[in-house]
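Q: no FASTA, just this:
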């Protein structure tokens, strides 16, 4: 049976979240993958491995293929050659299992602007087939400074506050694998520290993180891949 890890909220006075199963031996791998966009080869025969408790920071100039690599790792795109593996098996063959453990946050926040922050969390939970209690939803929003703004339409929130809604989703989604494209964009210093703490907490609970960022990061068990 897989180990069950309890992800504790940042503030001790708030309610706790439900536990969910993670594997302490989980591994995400890319083997000899080549990515071609149009007539341009972005990278070829690339290998990487991320284990439970590790964070991979993908760096490089704009246009080198960072976002394309993330899309390959999520299964949203397929490599020209090579394969992406989850626990030793191709994600093509284990798509349902893998996607059930995956949270991908891309450049577009995917928030519904006419819905409130609370309604967005409920919508995501319904899409992900996750039972989200009102207590967990409110707790996650309050944790990231959105108390009193839960019922505001997202289009009334600042760019940084929208990011905080997504940080709340990172908690409520309860996924072992986080793949994050420039997650620190639009965050102020305080929110950046909160996100760094959230990632560190996720790693401590045997989570896996792959992210892109142009800024240097201080995260436990961090490895760097330069494209």
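A: Alright, I've got the coordinates. All of these numbers come straight from a predicted model, not from anything done at the bench. Numbering: from 1, shown residues only.
Q: every contact and neighbour count from this point should use C-alpha atoms.
A: Fine.
Q: isn't there a strand covering residue 32?
A: Yes. Applying DSSP: H, G, I helix; E, B strand; the rest coil, one finds residue 32 inside a strand.
Q: with adjacent residues omitted, what lies nearest to it?
A: residue 45 (3.8 Å; CA to CA, 6 or more residues apart in numbering).
Q: again with residue 223
A: In space, and not counting its chain neighbours, residue 223 is closest to residue 56: 4.9 Å by CA to CA, 6+ apart.
Q: residue 49 now?
A: With CA to CA, 6+ apart, the residue lying closest to residue 49 is residue 29, at 4.3 Å.
Q: is that neighbour within a helix or a strand, and which one?
A: Using DSSP states H and E, residue 29 sits in strand 27-37.
Q: against which helices or strands is that strand packed?
A: Judged by 3 or more CA pairs under 8 Å, 6 or more residues apart in numbering; DSSP states H and E, the packing partners of strand 27-37 are strand 40-51, helix 66-74, strand 81-86.
Q: closest one to residue 131 among these?
A: Closest to residue 131 of those, according to CA to CA: helix 66-74, at 23.1 Å.
Q: show me what the closest one is packed against.
A: If you count contacts as 3+ CA pairs under 8 Å, 6+ apart, helix 66-74 packs onto strand 27-37, strand 177-181, strand 208-212.
Q: now the end-to-end length of stretch 32-49.
A: 11 Å (CA to CA, to the nearest Å).
Q: okay, the helices and strands packed on helix 66-74 in JSON lines with distance to residue 120 and mean neighbour count next?
A: Listed next are the helices and strands packed on helix 66-74 as JSON lines, based on distance: least, CA to CA, whole Å; neighbours: other CA atoms under 10 Å:
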{"stretch": "strand 27-37", "distance to residue 120": "29", "mean neighbour count": "19"}
{"stretch": "strand 177-181", "distance to residue 120": "19", "mean neighbour count": "23"}
{"stretch": "strand 208-212", "distance to residue 120": "23", "mean neighbour count": "24"}
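Q: reformat the ones you listed as JSON lines; add distance to residue 95.
A: Below are the helices and strands packed on helix 66-74 laid out as JSON lines (distance: least, CA to CA, whole Å):
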{"stretch": "strand 27-37", "distance to residue 95": "13"}
{"stretch": "strand 177-181", "distance to residue 95": "13"}
{"stretch": "strand 208-212", "distance to residue 95": "17"}
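Q: which parts of this structure are helices?
A: Ranges of helices within the chain are 66-74, 95-100, 117-127, 134-143, 159-173, 189-204, based on DSSP state H.
Q: next up, a second structure to put side by side with the first:
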């Protein structure tokens, strides 16, 4: 349920995909970060992963995205006999926002829209939904960290992928930004998308499952 009056664009429909994580174990050197972690995530669902520093939240997200090879276990997308690839399913947001300091949001998001096979028409409505449309022609270097993160979330939406993997998405956001983030996630889920987020912040996302990674060491 949206908590603001934000209006989101009509992006082309994507095929909702199920995410299955089976018996994943991850380590760094001799240190075990995650042991025997499993998760089934269906279309429209969200998971919030928490835990102290060093419990492997970022590493687990990167493994689900296909950036890190697990010690054991596997990750698959889709329920059919031919699993979908992470490149076709996943939109990623890490600690870096994926924006060049010398570019404006207009320039950066046009690039990412093209990368996602989208037209430019969704850029301004998404910026409005994140309440930063007035900054569209301001260099990224002159945006605050919270404004940059809002712009990065627009980038994620423009990828138009069914599975969002978000690492500390609300880290630099103020209260208004967290509300806009919640609305963006609710919109994505209403389209059949799913979200896994690692967070230190207490995020109020409707019906989101909460997992403490400290229990999987």
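A: Received the coordinates, thanks. This structure is a prediction, so every number in the text was calculated from the model and none was measured.
Q: list the contacts of the equivalent of the residue nearest to residue 49 of the first structure over in the second structure.
A: Alignment note (TM-score structural alignment): residue 29 of the first structure maps to residue 20 of the second structure. Going by CA atoms under 8 Å, 6 or more residues apart in numbering, residue 20 of the second structure touches 38-41, 75-77.
Q: distance of residue 20 of the second structure relative to residue 126 of the second structure?
A: Distance from residue 20 of the second structure to residue 126 of the second structure, by CA to CA: 29 Å.
Q: kindly report the same for residue 173 of the second structure.
A: Residue 173 of the second structure is 17 Å from residue 126 of the second structure, by CA to CA.
Q: format the helices and strands packed on strand 27-37 of the first structure as TSV; extra columns: distance to residue 134 of the first structure and mean neighbour count.
A: What follows is these, written out as TSV (distance: least, CA to CA, whole Å; neighbours: other CA under 10 Å):
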stretch	distance to residue 134 of the first structure	mean neighbour count
strand 40-51	33	15
helix 66-74	29	21
strand 81-86	32	19
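Q: corresponding residues in the second structure for stretch 140-158 of the first structure?
A: Aligning stretch 140-158 of the first structure against the second structure (TM-score structural alignment) gives residues 126-144.
Q: residue in the first structure matching residue 89 of the second structure?
A: That one, residue 89 of the second structure, aligns with residue 101 by TM-score structural alignment.
Q: count the residues that sit near that match.
A: 16 (other CA atoms under 10 Å).
Q: residue contacts, it?
A: Applying CA under 8 Å, 6+ apart, the residues near residue 101 of the first structure are 174-177.
Q: which of these are also in contact in the second structure?
A: With the contact criterion set to both residues aligned by TM-score structural alignment, their matches' CA atoms under 8 Å, the contacts of residue 101 of the first structure that also touch in the second structure are 175-177.
Q: pick out whichever of the residues you listed sits closest to residue 70 of the first structure.
A: Distances from residue 70 of the first structure to those, taken by CA to CA, are shortest for residue 177, at 12.0 Å.
Q: now for the closest one: what does it line up with in the second structure?
A: Residue 177 of the first structure maps onto residue 163 in the second structure, by TM-score structural alignment.
Q: surely its match and residue 17 touch.
A: Yes. Counting by CA atoms under 8 Å, residue 163 of the second structure does reach residue 17; the two are 7.4 Å apart.
Q: shared neighbours, these two?
A: Shared contacts of residue 163 of the second structure and residue 17, defined by CA under 8 Å, 6+ apart, comprise 89, 193.
Q: how close does residue 137 of the first structure sit to residue 214 of the first structure?
A: Distance from residue 137 of the first structure to residue 214 of the first structure, by CA to CA: 31 Å.
Q: neighbour count: those two, which is higher?
A: residue 137 (22 against 14).
Q: now do the same contact list for the residue most central in space within the first structure.
A: By CA atoms, centre = their mean, the mean C-alpha position of the first structure lies nearest to residue 178, the distance being 2.9 Å. Shown in contact with residue 178 of the first structure (CA under 8 Å, 6+ apart): 102-104, 207-211.
Q: let's see that with 7 Å instead.
A: 102-104, 208-210 (CA atoms under 7 Å, 6 or more residues apart in numbering).
Q: cool, residue 129 of the second structure as well?
A: 6-8.
Q: with residue 126 of the first structure instead?
A: Applying CA under 7 Å, 6+ apart, no residues contact residue 126 of the first structure.
Q: and it, what's its match in the second structure?
A: Mapped onto the second structure by TM-score structural alignment, residue 126 of the first structure lines up with residue 114.
Q: can you name the farthest residue from the center of the first structure?
A: Most peripheral residue of the first structure (CA atoms, centre = their mean): residue 39, 30.1 Å.
Q: that one -> the second structure?
A: Matched to the second structure by TM-score structural alignment, residue 39 of the first structure sits across from residue 30.
Q: the aligned partner of residue 72 of the first structure in the second structure and residue 39 of the second structure, how far apart?
A: The equivalent of residue 72 of the first structure in the second structure is residue 63 (alignment by TM-score structural alignment). Separation of residue 63 of the second structure from residue 39 of the second structure (CA to CA) stands at 13 Å.
Q: equivalent analysis for residue 50 of the second structure, please.
A: 15 Å.
Q: same check, this time on residue 131 of the second structure
A: 34 Å.
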